[in-house]
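> Below are the sequence and a predicted model; questions follow.
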Amino acid sequence: MTDIESPEPVAEPAVPEPTAPGADGLPFGPTGLPGGEAPAKPRRTALKAVAAVVAAALVGVGIGEAIIKVHYSDRPAPVAAAPAAPSASPAQAWGAKSNGNHFGSLRDLMLPVPSGWRLGPDYKSIGNDHELRDADLDKALKETLADVPEKYRKDAENALSSLHIQGIGARTLAATDNSTTVTLVLSQYNQQAVAAENNSYGKWYTDNELYRVGPGVAGHAEAHCALPMLKAGDQLDYLQCYAGVGDLLVQMEVAGIAPLDQNKVVDLFRQQLDRLAIPGATA
């Protein structure tokens, strides 16, 4: 898959891909940054490694960690299927239902390109304004599973199947002054697994000394934001935010010239979450 490329060269330092990798080459986050809490058992260590491969390949979202929580904990709790959704109004093409499920295109559910921004570089295999569903999603998942060691592949297949992944979409933004790039990713799957995954990110950021405390998101207590530690003289800064909204795991990754305008980019995340609000998304 292709990582995000930098915007056009400018006099200032170029902005790298929003998911600046850790030493293991995976994105920042519970499945991607080294130095997390060591698993208690060898088998769980191996399974965490498998989940990290799945998560990294699955367009950077943390679905792998949800697989761990659903299937590979010492006392796994069954994940109930999401309740049946009521019929959607034919007059509304996209939005959220009162039971937490969203309907319509993920591209419609994503925040439109705001003033002062333009579509940015491609995000992995999805592009800069696209979603994967149906055959394309199945193909991506099969390619992901091909990277899992054969001895764990059946477990990974069952885990992914249990999440009932419906789609993954991404939209990237680049500031018109080329100072900042933003990636918004929506992953639609089992509500309980989304909630568990979002909770795991919150704990990871809180307990990990590799992160600085991130800003809050106005009106959205469920959102978690964090910034990796910087060294003196660093010219680039990063921010990562996550939130679970019903059946959607919402991810925002930011890379920009330091000092990063946190208020500006976090407000983009607020606007995205407002758009997905339950019981009804707003245009």
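In hand now; what should we look at? Quantities reported herein were computed from a predicted structural model and do not represent experimental measurements. Numbers count the residues shown, from 1 in each chain.

> C-alpha from now on. contacts and neighbour counts both.
Noted.

> which strands and helices sit next to whichever helix or strand Val182 is part of?
Here Val182, judged by DSSP states H and E, is contained in strand 180-188. Applying 3 or more CA pairs under 8 Å, 6 or more residues apart in numbering; DSSP states H and E, one finds that strand 180-188 contacts strand 167-175, strand 248-257.

> ok and the helix or strand following that strand relative to strand 180-188, angle-wise?
Once the chain leaves strand 180-188, the next helix or strand it forms, by DSSP H and E, is helix 191-207. Helix 191-207 runs at 140 degrees relative to strand 180-188, counting by axes from the mean of the first three to the mean of the last three CA atoms, to 10 degrees.

> buried sites along stretch 174-181?
Applying a neighbour-count criterion of 16 or more other CA atoms under 10 Å, one finds Ala174, Ala175, Asn178, Ser179, Thr180, Thr181 buried in stretch 174-181.

> same question but for stretch 109-125, I mixed them up
Neighbour-count burial for stretch 109-125, counted by 16+ other CA under 10 Å, picks out 109-112, 117-125.

> put this beside the first:
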Amino acid sequence: MNDRTKRLVTTLLSAALVVGSVTGGAVYTGYVVNGADRAVKTEVWRKPAKDQYKSDTTPELFRGLGGEGLRQKLLPAPDGWVLGPDEGEFGNDTVLGKREAVALLKDESKGMDTRERREYREYVDDMGVQGVALRTYADSEDFDQVVGIQIIQVEDQKSIREVVRLRRALFDALGVLRDGPKIKGHPQARCFQAPENSKSELDGMMCDAHDGEFMITLTANGPKPLDLKASADLLRRQLNHLRSPGEFV
């Protein structure tokens, strides 16, 4: 990867953070659990932002809305989990279509000089972004562990691999993130646990994986001790579901 591509991909990673903490930025700052809406315990589903994939084909709304296309790729909340708090304006169970996803990423070029802005927007176009799906989950026992899963779909599979590779290289270069658990059956997935901080009551983890035209990112946040095994298993289920969306695993 040349310097120009590295610069553009780095900007793209920063732009992805706009979509919400589920994109991976939370591994640094942690999801603001103390400010998370605990009302999810009694209001397990909130109406998400309008999208063209929305459907009422899932009768158990606490597991997530049903639908087709990219929405079908999202894992329904399995036993032990319910839909989590909203991710800002995006809700807790949302799909952004091609136009919305591309516009969101391109909007991050504000502040760049004219040449960089043009190159960055061309790079986004070359990726062929098709959409973004996100869903948040909360453990149904005490609701203090929040997990977010985001799926980005693109036409250019090479660009997905490059983004994942560079993000991991950046995390490794920090030298402070701890290795997270392995994901059974998915050696291409990798997890990073937030730096150890004895003064903080919170902990966090970010995992990512790529499969064909999809990039999958999971973040888990909550008070110590964080149940890393439960979050890793949720990612395993998501990756299995991605390949066989008709099967609830």
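That came through, no problem. Keep in mind that this is a model prediction, so the values were computed, not measured.

> before we move on, back to that, average offset of the strand holding Val182 of structure 1 relative to structure 2?
Compared with structure 2 after the fit, strand 180-188 of structure 1 shows a mean deviation of 0.4 Å (mean CA distance after the TM-score superposition for structure 1).

> who's in contact with Lys73 of structure 2?
Contact analysis of Lys73 of structure 2 by CA atoms under 8 Å, 6 or more residues apart in numbering lists His241, Leu242, Pro245.

> all helices for structure 2, in order.
3-16, 26-29, 98-106, 114-127, 157-174, 228-243 (DSSP state H).

> closest one to Ile183 of structure 2 among those?
helix 228-243 (5.9 Å; CA to CA).

> Any buried residues in that closest one, and which?
The neighbour-count check on helix 228-243 of structure 2 (16+ other CA under 10 Å) flags 228, 230-232, 234-242 as buried.

> Contacts for that helix next, please.
By CA under 8 Å, 6+ apart, helix 228-243 of structure 2 touches 73-75, 147, 180-186, 205, 218, 220, 247-249.

> any idea of the angle that helix forms with strand 214-223?
For helix 228-243 of structure 2 against strand 214-223, the angle by the same axes, to 10 degrees is 160 degrees.

> how far does helix 228-243 of structure 2 sit from the chain's center?
Once both centres are worked out by CA atoms, centre = their mean, to the nearest Å, helix 228-243 of structure 2 turns out to sit 13 Å from its chain's centre.

> Quick check: which of the helices of structure 2 is nearest to Glu213 of structure 2?
Judged by CA to CA, the one of the helices of structure 2 that comes nearest to Glu213 of structure 2 is helix 157-174, at 5.0 Å.

> ok, average deviation of that closest one from structure 1?
Helix 157-174 of structure 2 sits 2.6 Å off on average (mean CA distance after the TM-score superposition for structure 1).

> Can you name every helix or strand that that helix contacts?
If you count contacts as 3+ CA pairs under 8 Å, 6+ apart, helix 157-174 of structure 2 packs onto helix 3-16, strand 202-211, strand 214-223.

> Would you mind finding the match for Ala221 of structure 1 in structure 2?
In structure 2, the residue paired with Ala221 of structure 1 is Pro187, using TM-score structural alignment.

> So what's the residue count around its match?
9 (other CA atoms under 10 Å).

> what sits against Val148 of structure 1?
Val50, Val53, Val54, Ala156.

> What distance do you get for it to Ser162 of structure 1?
Look at Val148 of structure 1 and Ser162 of structure 1: by CA to CA, to the nearest Å, they are 17 Å apart.

> do the same with Asn208 of structure 1
Where Ser162 of structure 1 is concerned, Asn208 of structure 1 sits at a distance of 29 Å (CA to CA).

> For these two, indicate the residue with more neighbours.
Ser162 (19 against 16).

> Alignment lookup: Ala170 of structure 1 to structure 2.
In structure 2, Ala170 of structure 1 lands on Leu134 (TM-score structural alignment).

> now that match: how far from Lys6 of structure 2?
Taking CA to CA, one finds Leu134 of structure 2 at 26 Å from Lys6 of structure 2.

> So for those two, which residue has more residues nearby?
Leu134 (28 against 14).

> Now that one: closest residue in space, sequence neighbours ignored.
Among residues not flanking Leu134 of structure 2 along the chain, Gln150 sits closest, at 4.3 Å (CA to CA, 6 or more residues apart in numbering).

> same thing with His186 of structure 2?
Arg236 (7.3 Å).

> Kindly report the same for Ile151 of structure 2.
Distances taken as CA to CA, 6+ apart put Ile216 closest to Ile151 of structure 2, at 4.7 Å, once the chain neighbours are dropped.

> Just give me the match in structure 1 for that neighbour.
By TM-score structural alignment, Ile216 of structure 2 lines up with Val250 in structure 1.

> show me what contacts the residue positioned nearest the centre of structure 2?
In structure 2, the centroid-proximal residue (CA atoms, centre = their mean) is Gln150; its distance is 2.9 Å. Residues in contact with Gln150 of structure 2 (CA under 8 Å, 6+ apart) are Val22, Thr23, Val132, Ala133, Leu134, Arg135, Ile216, Thr217, Leu218.
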